Structures are given as structure tokens and as C-alpha cells.
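Q: A predicted structure for the sequence below; I have some questions about it.
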Amino acid sequence: MTHPVAIEMPSTKPHWWSVFIAFLRLGLTSFGGPVAHLGYFQKEFVEKRKWLDSTRYADLVALCQFLPGPASSQVGIALGLSRAGISGAIAAFLGFTLPSAMAMCVFALMYDDLGNALGAEFLQGFKLVSVAVVAQALWSMGKNFSRGTIRTIITLISAIAVMMLPPTIGQILVIIVAGLVGIACLRTENSSPIHAEDTNVSKRTAITALILFFVLLAGLPLLANTLQLYPVTLFDSFYRTGALVFGGGHVVLPLLESQAVQSGWVSQEAFLAGYGATQAMPGPLFTFAAFLGAISTQTPSGWIGASIALLAIFLPAFLLVIGALPFWERWRHQQVLRNALLGINAGVVGLLLAAFYHPVWTSAIHRPTDLLVAMAALMLLIIAKLPAWLVVLLTVLFSGFFLS
């Protein structure tokens, strides 16, 4: 009896270009911040393109919420990685990030001329938007991460501590202590089991990525201190920011302020104006790094400085996603790590609360009319639920034409 011969079909692994095009469309249109981005991803890749099912998508979101870094960008990287390997992860990142990064770099290069042409009140409008946006983020994060007596105390003490301690050391210390308090005093509910999927990453590659993450985190400060070269210092500062931001999005504000403003690279006025402008952009909030690298008073600035800052702040996200994805099924059920994350999230709300007071409030609110405009912008965000880009536009135009 003759047995049929099995024919091995050629691989149909998706090409990175299709991933790039899909994410470029979102990079041009996905306004609204990290939470909105996750909704866009759900609709585009789960419901429309059916790259993965809703359970798998929820698992990726859970992983990226657990890791430090920009959560929505990490979900995008994980989607690209699962779809087309490491080339797919790079394609997803570039498509989602480049539109807003390039726009922020252009804004930085035009900042001085724009201020001279339009007047200081237009730029003041960007700072007033920052007050409203950060206040909204505080309210939202506080409801999620500072519930209960213990987590409220962690948030308040973290805010006080970070204002009293040296900036960089204080922020890291707050995160560590908040995590330890979480381990000792808080407890999560057990999570449901997740389904193992092909991640397109070998364990050897994952381990290499995790080793590289920690080597850079420990080694870059030593290298920057030894060489005393601005490009190395710039890369080190933004890499550590990307590696130590829990909660993503607006929590990057206090870390970047300590790195860029207190180092004298960027004026506080330009910092807040750029942060306000970032709210009008689609894509990830971390592209604010491109603005800071481009507008820096040090050399290199411009496009080169923007590229260094952008690569540095997103590199930890790449390494952590590639390193963690194959081990997530095991790590997710570690109760100690989950308890620590409860404390860390409460602590980062405290960091954001401190940043809301200084520099956001102290630099933007100088007179009663400033407070009224900021409150009006906040109401447009919370009550009218207008998109952030429209609130930015309305606030800047109002400030420029009516408060000058």
C-alpha cells in the first residue's frame, strides 16, 4: 500500500513592511494618549485585522502594564514582535512613533522664531494646557492606583519625599521603597491563567536582551561620568528615564524635567511649552524626548540630538519586551512582583503629584486669568470630553488672542 507523501508548505510569515504600514496609519491618527492607543490597537489588530484574539491581546497589555516604560508603545512593539519577529517590532515602533517625533522636532527647531512671531502668550497657552492635562492624568491615575488608605499614604509620602530629596536619587528611591511597602502591606488577587503562544523570540535572545538592559542601566552612568561627553550623557539620561518610568505617559514628566531642565539643557519655559504641544500630537507621549533633544542648548541638538534622545528613551522598552515576553507566563503569577507593582503604581502617582505642583503649576499659573484658562481647559477634557489636540488648539488660540 502506497502512503501519501507529506508536502511541507512554504512559510507564510508576515513581512515587516505590512506591520510598518499598519502602525504608520495609527501613528498618524491615534490621538488621545496611552489609554486611547490601547483601544485603537484592540479595534485595529483584534477586531479588524484579527492578528490575535482578545485573550492574547489582554495578556500583552497586562505584560506591558507590569513593565516600566511607555505601556502603549510596548504593546505595539509586542504586537509587531508576535506578528513578524524582531523586524516586525522595529517596524511597529517606527510606524507608530516617527510621525509625532518628526513633528515635535520641527516644533523645537521653530520654537524661537515661533515665539517671536506669535508672542509669548501663544507659548503660555501650551503651558496652561500642561496644567489641565497633568491634572486630568492625576485624577485618572489616582482613582486606579491610589485607592485605599495604604496606597493613598504611599502616594502622599512619595510626593513629599521626591520634593525634598535630590531629583534623580529621590525618584529612584521612592519607586524602590513604594515597591517594598507593596510587598509588605498590599496583596493582589490571583490572576487567571494565560495561554502560551509563539512569541517569535527564543529564550537565548530573551536572556541576551535582559542582560543588555541591565548592563546599559548600570554601565551608562559610569561611561558618561568617565568620558564627560554630552552625547553619552544625553543617551544615559534618557535611557534611565525610559528604564525607570512606571505607569508610562505623563509619569515621564518629572523624570525628564530633572534630567533636561535641572541640567540646564532646556529652559523650563520651553520644557512646558513642548510638553503642552506633545498633547496635540498623535502617537506616544514619549516623543516629547525628540523635542528636548532637538531644542537642547548643548551640541549635538537638532535632528541628531532628537534621534539620540528618542532612541535612548525607547530602547529599554524594546529590550524589556523582547526579554520578558517568553517568560511572562511564569512571571505573571509571582505574587511578590504583583504586590510590589501595587506599591510602585501608588508611588508614581506621588511623583506626578509633585511634578504637577513644580514645575507645571508654579511655571504656568501666575495670575487669576491663567488659573481660569487652565480650569476651562480641564473642563473641556473631563466634562466635554474633547480630544486633547483640540483642547490644545483652543487654549493656545485663546491665550494668544485674548490674553495678550
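A: Ah, there it is.
Q: contacts, neighbours, all on C-alpha from now
A: Will do.
Q: report the longest helix in the protein, please.
A: helix 71-109 (DSSP state H).
Q: And that one, what does it pack against?
A: Judged by 3 or more C-alpha pairs under 8 Å, 6 or more residues apart in numbering; DSSP states H and E, helix 71-109 is in contact with helix 16-29, helix 34-41, helix 54-66, helix 268-278, helix 288-295, helix 302-324.
Q: just these: most buried one?
A: helix 288-295 (a mean of 30; mean count of other C-alpha atoms under 10 Å).
Q: Specify the angle between that helix and helix 71-109 in degrees.
A: 20 degrees (axes from the mean of the first three to the mean of the last three C-alpha atoms, to 10 degrees).
Q: So which of the helices and strands packed on helix 71-109 is nearest Pro193?
A: helix 54-66 (9.7 Å; C-alpha to C-alpha).
Q: Centroid-nearest residue for the chain?
A: Residue closest to the mean C-alpha point of the chain, counted by C-alpha atoms, centre = their mean, is Pro70 at 3.2 Å.
Q: quick one: that one and Pro316, what's the gap?
A: Pro70 sits 10 Å away from Pro316 when distances are taken as C-alpha to C-alpha, to the nearest Å.
Q: Helices of the stretch 151-300 of the chain, start to end?
A: 167-185, 203-227, 230-244, 252-256, 268-278, 288-295 (DSSP state H, counting those that start in this stretch).
Q: Check the ones you listed for me and report the most buried one.
A: Buried most deeply of those, by mean count of other C-alpha under 10 Å, is helix 288-295, with a mean of 30.
Q: which residues sit against that one?
A: 101-102, 104-105, 107-109, 238, 260, 266, 271, 274-275, 278, 301-310, 313 (C-alpha atoms under 8 Å, 6 or more residues apart in numbering).
Q: now with 7 Å?
A: The contact list for helix 288-295 (C-alpha atoms under 7 Å, 6 or more residues apart in numbering) reads 101, 104-105, 108-109, 266, 274-275, 278, 301-303, 305-307, 309-310.
Q: tilt between that helix and helix 230-244?
A: 170 degrees.
Q: how big is the angle separating helix 288-295 from helix 302-324?
A: Going by the same axes, to 10 degrees, helix 288-295 makes 150 degrees with helix 302-324.
Q: Relative to Val232, which of the helices and strands packed on helix 71-109 is closest?
A: helix 302-324 (9.2 Å).
Q: ok, then the element right after that closest one?
A: Per DSSP states H and E, the first helix or strand lying C-terminal to helix 302-324 is helix 328-331.
Q: Outside of that following helix itself, list whatever touches it.
A: By C-alpha under 7 Å, 6+ apart, helix 328-331 touches 63, 194.
Q: In that helix, which residues are buried?
A: 328-329 (16 or more other C-alpha atoms under 10 Å).
Q: Please compute how far it lies from its chain's middle.
A: How far helix 328-331 lies from its chain's middle: 23 Å, per C-alpha atoms, centre = their mean, to the nearest Å.
Q: ok, and here's another one to check against it:
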Amino acid sequence: MAAEQHHHRGTAREVFSVFLKLGLMSFGGPIAHLAYFRSELSERRRWVTDRQFAQLVALCQFLPGPASSQVGFALGLHSAGLRGALAAFAAFTLPSAVLMVLFAYGTTLFDGTVGQGLISGLKIVAVAIIAQAVLGMARNLTPDATRASIAVIAALCALLLSGTPGQLLAIVLGLVAGYFLCREPRSITAEKFEQPLVFGISRRTGILCLGIFALLFLGLPILARSLGHGELLLFDAFYRAGALVFGGGHVILPLLQDAVVTSGWVSESQFLAGYGATQAVPGPMFTFAAYLGTISTVGPGGVFGAAIALAGIFLPGLLLLLGVLPLWNMLLQRAWAQAVIRGANAAVVGILAAALYSPVFTSAVHGPEDFSLGLLCFVLLVSWKCPPWCVVLIGSLGGVALALLGT
């Protein structure tokens, strides 16, 4: 299996360039983002293997915060240290954050037939990207009947129990099944199981990050309410939302609604308009916070308010990630943990397959024309090896053409 080992690691500048491209073209929500990451970083650039990538995905599914942004942060950390991690985070987050701030200032994005066709085309591209990821990861992570069965059961869990609970149950079942069913002889294990990703985070640094997370989580509400400063109140509200949500994406919406609508900082209609805009921009859904921080009646508002809200909502998930990475690598050295991770990796394939059907396929494909465009994009990716950005362009133009033909 030595041929699967990936040795190349990028510089911070290269990491920024790669993740900026991903931030500009990663439409379709967190599961689609992970598919884009795999296509660019595992398949094309070979910075990590599919197994290593799936290990990170499994870990980030268990942590509060935006799963796709946490995976990107960790990949940047592995590639170019802390500078690479910050470069990956900034580049992936910046495009959608800027678009959401512009929308908050009154820019009307994606109105009319052309705009709706563009959104439709981008959703169809996400179907092709995720289908490619499921196919590629299934080849590497479910090579036998046992792990293929784990993937099918995980997919059923994710489909029948929608949202984060279904995904967490799928991974837990994968972990348990891996422990009992995916053990291999010591000699085979040494050959097949790759070394953990290198992050350069010491246990002392990890403990410090966990301490900062806990201190902010417990101390911010007291400090914000006692001082009453708008900036602190805004930061605390978004920090608490980011610290309490598992799985990211749409799961954050009830917490944000409670934080800014119930408190009267943002009106219900403003909140819903911003949520609609997040569906039409690339990158992490957590950048919805930039829009809310811009228009909030509490805090400085504008660009500074957007920066506070973004820092608040992303910080807890990144602190927790830095805190657990040293422990994660220690666990992966043990044979029983390697068996557990095999099961978890198979479960990740099942979760991706479930997401491919719902909500990605069901929300994007509404007829034979949409299906044909998706099939074209899939063939371009898998058979013609077209780069994802090229397929994004073709798919978006195809969506516009279908919309214009349908008028």
C-alpha cells in the first residue's frame, strides 16, 4: 500500500491559494465542502490519503463547530503549520463572508431567472462532486464486505434519523463495529495503516487551548452582562452558538435565531433574508454570522460587527480542535484504535452517500434536464478528469441555460 502514501506538503502561500479557490467554488453545504476538499487535496494534490482525510472528518463530526472549516484548518495545519492553518481558514472563509457583508449593505444577489438558474446549476454540480467523492472513498475505505456493510448501515442511520443525531449515531456504530469486526493481524496492520497526520501541536498547547475555550465559555456571559458593552454581548452570543452546535451547517440556525431575533437585535424578516442569501454563496454557512453582525442593533455594526460575529462563531470550534488533536494522534498509535478508525472511516462513506441522496440530490434534481446536466458534470470529473473549477463553470452555465429555456 506504499503507493498510496502522500508525501507532498504545501507552503502557507500555497495553502492560501488552494483554499481561496475552494472558498470561491465550494457550493452546497458542509458535506459538499468535504467532497471538494477531497478532490483537491487528496486526489489532485496528494497532500493526504483518503484514510487520513476520513480520520479528520470523523474527528470533526464529534466536535462542536463548523465541521468543514475544522477539517480545512487541520489540513492547513498539517501542510504548513499554524501559518498554514490560519491561511486555510482565512482563504476558505473570506469569499462568503465578504458576499454576506455586501448583501447586508443592500446588494441584491441572485435575483431573477438568471440568478436562480445559476443557483440551480451550482446545486447540480454539488451532486456530481459528492458522487465522485463517494465513489473514490468507497474504493479505498470499504474494500471488503464488512466495511461495505458498515457503510450501508451508516447511510441508513443518516437517512432515517436526519440531521446531526443521525450522523453521530452512524459514526458511533461505525466505531463499535470497527472495534469488533475490523481488527487485522499485527503484520498486516503495520503495512496498511498509515501514520497519523503531523500537526506539530504539543499536549501542553492542546490543554491550553481547551482551558481558553472553557474560560471564554464560562466567563464571557458574566463579563458581557456585568459590563453591558455591545461588542462583548455580540461576541458572547456568537461564541455560545458556535460552542453548542454539532455538525455545523443548518444546525446553527435555531441557536442564531434565539441569539439575535429573540433578543430583538435583528428582525425575523432580516434573518430569513440573510438565510436565503447563505444558500447562494460558496463557503461555510457559519459566515451567516457576518451578515447578522453587520446589521445587528447591538455592537458596532458594519464591517467591525461582522468581524466580531465571525470571530465569535468560529473560535470555539477551532480551540476545541487544537485541544484534541494531540490526544487524537496518540490514540491512533494503538492497534485497537486503528480498528475503530477503520469502522469510522466506513461510516463516513455511508454518511456521504446518504447526503448525496438527501438533501443534495433531492433538492437539486427536479427533472430529466437537471439529471442530464448532473450526469455530464459527473462524467467530466470522473472520466475526463476535468478540474472541479471547470466543472463548476460548466454546471453553472448549464443551470442558467436550462432556466432561460424554461421561461
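A: Great, that's in hand. Quantities reported herein were computed from a predicted structural model and do not represent experimental measurements.
Q: Could you measure from the residue nearest to the centre of structure 1 over to Leu372 of structure 1?
A: 32 Å.
Q: circling back: right, and the helices and strands packed on helix 71-109 of structure 1 - which one's nearest His358 of structure 1?
A: helix 268-278 (10.5 Å).
Q: Please give the centre-to-centre distance between that closest one and its chain.
A: On C-alpha atoms, centre = their mean, the centre of helix 268-278 of structure 1 falls 16 Å from the chain's centre.
Q: do the same with stretch 315-328 of structure 2
A: The answer for stretch 315-328 of structure 2 is 15 Å, by C-alpha atoms, centre = their mean.
Q: Next, Ala32 of structure 2: secondary structure please.
A: helix (DSSP: H, G, I helix; E, B strand; the rest coil).
Q: quick one, what contacts the aligned partner of Phe145 of structure 1 in structure 2?
A: Aligned counterpart of Phe145 of structure 1 in structure 2: Leu141 (TM-score structural alignment). Leu141 of structure 2 makes contacts with 51, 345-346, as judged by C-alpha under 7 Å, 6+ apart.
Q: list the contacts for the closest residue to Val114 of structure 2 other than its chain neighbours?
A: Excluding its sequence neighbours, the residue lying closest to Val114 of structure 2 (C-alpha to C-alpha, 6 or more residues apart in numbering) is Val400, at 5.5 Å. By C-alpha under 7 Å, 6+ apart, the contact set of Val400 of structure 2 is 114, 117-118, 121.
Q: isn't Ala241 of structure 2 right next to Pro254, touching?
A: No: using C-alpha atoms under 7 Å, Ala241 of structure 2 makes no contact with Pro254, being 9.2 Å away.
Q: Once you drop chain neighbours, what's closest to Ser301 of structure 1?
A: Ala294 (4.7 Å).
Q: Leu234 of structure 1 now?
A: Per C-alpha to C-alpha, 6+ apart, closest to Leu234 of structure 1 is Ala309, 6.6 Å.
Q: could you measure that neighbour against Ala178 of structure 1, distance?
A: Ala309 of structure 1 is 28 Å from Ala178 of structure 1, by C-alpha to C-alpha.
Q: May I ask which helix or strand encompasses the counterpart of Ala135 of structure 1 in structure 2?
A: In structure 2, the residue paired with Ala135 of structure 1 according to TM-score structural alignment is Ala131. If you go by DSSP H and E, Ala131 of structure 2 is part of helix 112-141.
Q: residues of that helix that come out buried?
A: Of the residues in helix 112-141 of structure 2, those buried (16+ other C-alpha under 10 Å) are 114-134, 136-138, 140-141.
Q: The aligned residue in structure 2 for Asn345 of structure 1: neighbour count?
A: Under the alignment (TM-score structural alignment), Asn345 of structure 1 maps onto Asn345 of structure 2. When counting by other C-alpha atoms under 10 Å, one arrives at 33 neighbours for Asn345 of structure 2.
Q: Which of the helices or strands spans Asn345 of structure 2?
A: With DSSP H and E as criterion, Asn345 of structure 2 is part of helix 335-355.
Q: helices or strands next to that helix in the packing?
A: In terms of contacts (3 or more C-alpha pairs under 7 Å, 6 or more residues apart in numbering; DSSP states H and E), helix 335-355 of structure 2 is packed against helix 50-62, helix 112-141, helix 145-160, helix 164-181.
Q: With distance to Leu234 of structure 2 added, can I get those in CSV?
A: Shown next, in CSV, are those (distance: least, C-alpha to C-alpha, whole Å):
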stretch, distance to Leu234 of structure 2
helix 50-62, 26
helix 112-141, 31
helix 145-160, 34
helix 164-181, 26
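Q: circling back: let me see the contact set for the residue nearest to Leu234 of structure 1.
A: Ala309 of structure 1 neighbours (C-alpha under 7 Å, 6+ apart): 234-235, 238, 289-290, 293.
Q: List the members of the contacts of Leu141 of structure 2 that persist in structure 1.
A: Among these, the contacts conserved in structure 1 (both residues aligned by TM-score structural alignment, their matches' C-alpha atoms under 7 Å) are 345-346.
Q: What is the nearest of the contacts of Leu141 of structure 2 to Leu325 of structure 2?
A: Checking the contacts of Leu141 of structure 2 one by one against Leu325 of structure 2 (C-alpha to C-alpha), the nearest turns out to be Arg51, at 16.3 Å.
Q: Quick check: the gap between that closest one and Pro254 of structure 2.
A: From Arg51 of structure 2 to Pro254 of structure 2 the distance is 34 Å (C-alpha to C-alpha).
Q: One more: Phe193 of structure 2?
A: 40 Å.
Q: what about those two, which has more around it?
A: More crowded of Phe193 of structure 2 and Pro254, by other C-alpha under 10 Å: Phe193, with 18 against 12.
Q: number of nearby residues for the closest residue to that one other than its chain neighbours?
A: Spatially, and ignoring its direct neighbours in sequence, Phe193 of structure 2 is nearest to Gln338 (7.3 Å; C-alpha to C-alpha, 6+ apart). Neighbour count for Gln338 of structure 2, taken as other C-alpha under 10 Å: 21.
Q: my guess is Gln338 of structure 2 meets Asn345, correct?
A: No: counting by C-alpha under 7 Å, Asn345 is not a contact partner of Gln338 of structure 2; they are 10.3 Å apart.
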